[in-house]
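Visitor: Next one to model:
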Amino acid sequence: MKILVVEDDGMLRDAINSVLKGEGYNVEETDNGDEGLFLAAQEIYDLLVLDIMLPGLNGLGIVQELREKNIQVPVLFLTAKDSIEDRVAGLNIGGDDYLVKPFAVAELLARVKALLRRKAGSSEELVVYKNISLHHKLQEAYYESMPMGLTAKEYELIEYLILNRERILTREQIFDRLWGYESESSYGIVDVYVHHLRKKMLNLGCDHFIRTVRGVGYMLKDDRHV
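Guide: Got it, this is the predicted structure:
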């Protein structure tokens, strides 16, 4: 799971990053609203953790613009203790939850996990599409209860495809999601890992789920009846 943290307080941002990474989440960060909007608009994150008061565009403005673009990524707002109006405004424009500063680590993790479960639309550990199921804790995918035997990166790939099932993902989106903007690899590595994943799915008779959208990217969809 990939999380974007937009917070201008360096010490708090570092603390949040440390906590989330310690739980195994892939975390990216920025300290200003304009870059936060740019990153969030790439649609490669499962959750946004947004401070409301930010340099440049504030957290409310970020969410408003995302919702206008029909980007429905879950948002956890961070708010000051006395800003009740901001909390109400944040929920009204499309935020999903909020935390009042200062907050306990346990509460942050509980809110994050709840929003991610809601996004997956499933139980805490299991995500299902057709006859494919993912067990996040085990980092494994199954087809009709048979394990695919995936590497960590292959699991991240199929998880991202399933969470965005029946939607075209560009090579750039997949690359930014799995390897990040600072990676020295090229977009071609996406095709390599899709090939590896397809081979393992072929062994179980389910490689038809991954569709190539020529010149664009990939989509996970059961197209046997198309």
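Visitor: CA only for contacts and neighbour counts going forward, please
Guide: OK.
Visitor: ok, V5 touching V27?
Guide: Yes: counting by Cα atoms under 8 Å, V5 sits close enough to V27 to count as a contact (7.2 Å).
Visitor: Of those two, which one has the most company?
Guide: Ranked by neighbour count (other Cα atoms under 10 Å), V5 and V27 place V5 first, with 23 against 19.
Visitor: Mind telling me what element the more buried one is part of?
Guide: Using DSSP states H and E, the secondary-structure element containing V5 is strand 2-6.
Visitor: and that strand, what does it pack onto?
Guide: Taking 3 or more Cα pairs under 8 Å, 6 or more residues apart in numbering; DSSP states H and E as contact, the helices and strands that strand 2-6 lies on are helix 10-22, strand 26-30, helix 33-40, strand 47-51.
Visitor: any common contacting residues for V5 and V27?
Guide: N17 (Cα atoms under 8 Å, 6 or more residues apart in numbering).
Visitor: one more, for comparison:
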Amino acid sequence: MKIRVLGIGMGPQHVTPEVADALRSSDYVIAAEKAGSDGLLAVRREIAATHGIEMIAVPDPERDRDNPADYGKVVTDWHTARVAAYETVLRDRGGTAAFLVWGDPALYDSTIRIVEQLAARLSAEFDVFPGISAPHMLAARHRIVLHPVGDPVHITTARRLREDIAAGQRNLCVMLTGNLDLTGLDDWSIWWGANLGTASERLVAGQVGDVWPELRRARAQAKAEAGWVMDVYLLRAPAARSER
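Guide: As a prediction, this is how the structure comes out:
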């Protein structure tokens, strides 16, 4: 038995030749199916069909997404439930299974962690193929460098944004945004993008205080068009040096 973790960027147009070859060498794709309309599942289904691979949709276990007190435990429990659901399919089907991961599997995605557990349970091999990440897409769309000359970029999540700013971070790439809250950051610069690389893509850039109304409208439009929204943004303090 073998499991492949394949980064697919933001959709079919970002499937690299390497990933396409790995997909075609698989027997089937496993994908989580969320309750209700699932636009992301539809894209995975399109990719699998394009390469002539069967896709098996597995109902995704529920998790608490309303800012739980013990976020780590909630995520761990969710992963455990996912492992159990996928294991049932893998034991039944065997062969080579592929997981199609949005963006790159190494950045704010837990598929590798889940597959590690599956591989141990099933005595299976697994490999990983990279994809185009959301931060890379954001930088390309805005034609910017993610960090000032000689300075770092801090990649984080919206959940940790205030904590990271309080700790002194001045140049942050923010993912897993959920509810977008930039209160008190009016003089910071932002380069924002939603649903990058898709037909519902939206881009906004400028000082937060100046572009906030436009950004909120663009986010709502992206969600209305696609039925979902995945956004990422670079946030830079006014005193930071800017080099593009």
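Visitor: Can you calculate the TM-score here?
Guide: These two chains, once laid on top of each other, score a TM-score of 0.28 by TM-score structural alignment, normalised by the length of the first structure; 116 aligned residues with a Cα RMSD of 6.3 Å.
Visitor: and among the helices and strands packed on strand 2-6 of the first structure, the most buried is which?
Guide: Highest mean neighbour count among those (mean count of other Cα atoms under 10 Å): strand 47-51, with a mean of 25.
Visitor: in the helix or strand just after that one, what counts as buried?
Guide: Using DSSP H and E, the helix or strand that directly follows strand 47-51 of the first structure along the chain is helix 59-68. Within helix 59-68 of the first structure, the residues that qualify as buried by neighbour count (16 or more other Cα atoms under 10 Å) are 59-64, 66.
Visitor: I'd like those residues as CSV, with distance to P147 of the first structure appended.
Guide: Written out in CSV, the entries for those read as follows (distance: Cα to Cα, whole Å):
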residue, distance to P147 of the first structure
G59, 41
L60, 43
G61, 44
I62, 40
V63, 38
Q64, 41
L66, 37
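Visitor: from those, which single one is nearest E107 of the first structure?
Guide: Within the set of these, G59 lies nearest E107 of the first structure; the separation is 20.4 Å, counting by Cα to Cα.
Visitor: element containing Y218 of the first structure, please.
Guide: Under the assignment here (DSSP H and E), Y218 of the first structure is part of strand 217-220.
Visitor: Could you measure from L203 of the second structure over to R82 of the second structure?
Guide: L203 of the second structure sits 34 Å away from R82 of the second structure, going by Cα to Cα, to the nearest Å.
Visitor: And for V211 of the second structure?
Guide: To R82 of the second structure, V211 of the second structure is 39 Å away according to Cα to Cα.
Visitor: which of these two has more neighbours?
Guide: For V211 of the second structure and R82, the more surrounded residue by other Cα under 10 Å is R82, and the numbers stand at 20 against 15.
Visitor: Which positions within the strand or helix carrying that one qualify as buried?
Guide: Following DSSP H and E, the helix or strand that holds R82 of the second structure is helix 71-93. For helix 71-93 of the second structure, the neighbour count (16+ other Cα under 10 Å) marks 74-75, 78-79, 81-83, 85-87, 90 as buried.
Visitor: Following element in sequence after that helix, please.
Guide: Moving toward the C-terminus from helix 71-93 of the second structure, the next helix or strand (DSSP H and E) is strand 96-101.
Visitor: Packing partners of that following strand?
Guide: In terms of contacts (3+ Cα pairs under 8 Å, 6+ apart), strand 96-101 of the second structure is packed against strand 2-7, strand 28-33.
Visitor: pretty sure T170 of the first structure contacts G217?
Guide: Yes: proximity of T170 of the first structure to G217 meets the contact threshold set by Cα under 8 Å, at 4.2 Å.
Visitor: how big is the angle separating the helix holding R82 of the second structure from strand 2-7?
Guide: Here the directions of helix 71-93 of the second structure and strand 2-7 differ by 130 degrees (axes from the mean of the first three to the mean of the last three Cα atoms, to 10 degrees).
Visitor: same for helix 71-93 of the second structure, what does it pack against?
Guide: When contacts are defined as 3+ Cα pairs under 8 Å, 6+ apart, helix 71-93 of the second structure packs onto helix 111-122.
Visitor: And for the following helix or strand past the helix it packs on, what's in contact with it?
Guide: Using DSSP H and E, the helix or strand that follows helix 111-122 of the second structure in sequence is strand 125-129. When contacts are taken as Cα under 8 Å, 6+ apart, the neighbours of strand 125-129 of the second structure outside the stretch itself are 1-7, 18-19, 105, 112, 115-116, 119.
Visitor: Which one (most neighbours) among those residues?
Guide: L6 (28 neighbours).
Visitor: Relative to I30 of the second structure, how far out is it?
Guide: 11 Å.
Visitor: hey, what's in contact with both of those two?
Guide: By Cα under 8 Å, 6+ apart, L6 of the second structure and I30 have these common neighbours: 98-100.
Visitor: would a markdown table of these with neighbour count and distance to L40 of the second structure be doable?
Guide: Formatted as a markdown table, the entries for the shared contacts of L6 and I30 of the second structure read as follows, by neighbours: other Cα atoms under 10 Å; distance: Cα to Cα, whole Å:
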| residue | neighbour count | distance to L40 of the second structure |
| --- | --- | --- |
| A98 | 26 | 16 |
| F99 | 25 | 13 |
| L100 | 30 | 11 |
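Visitor: So M55 of the second structure: helix, strand or coil?
Guide: When states are read from DSSP: H, G, I helix; E, B strand; the rest coil, the local structure at M55 of the second structure comes out as strand.
Visitor: which residues does the residue lying closest to it once chain neighbours are set aside contact?
Guide: Beyond its immediate neighbours in the sequence, the residue positioned closest to M55 of the second structure (Cα to Cα, 6 or more residues apart in numbering) is V29, lying 4.5 Å away. Contact analysis of V29 of the second structure by Cα under 8 Å, 6+ apart lists 48, 53-56, 97-100.
Visitor: 10 Å instead, please
Guide: For V29 of the second structure, the contact set (Cα atoms under 10 Å, 6 or more residues apart in numbering) comprises 3-4, 23, 44-45, 47-48, 53-57, 96-100.
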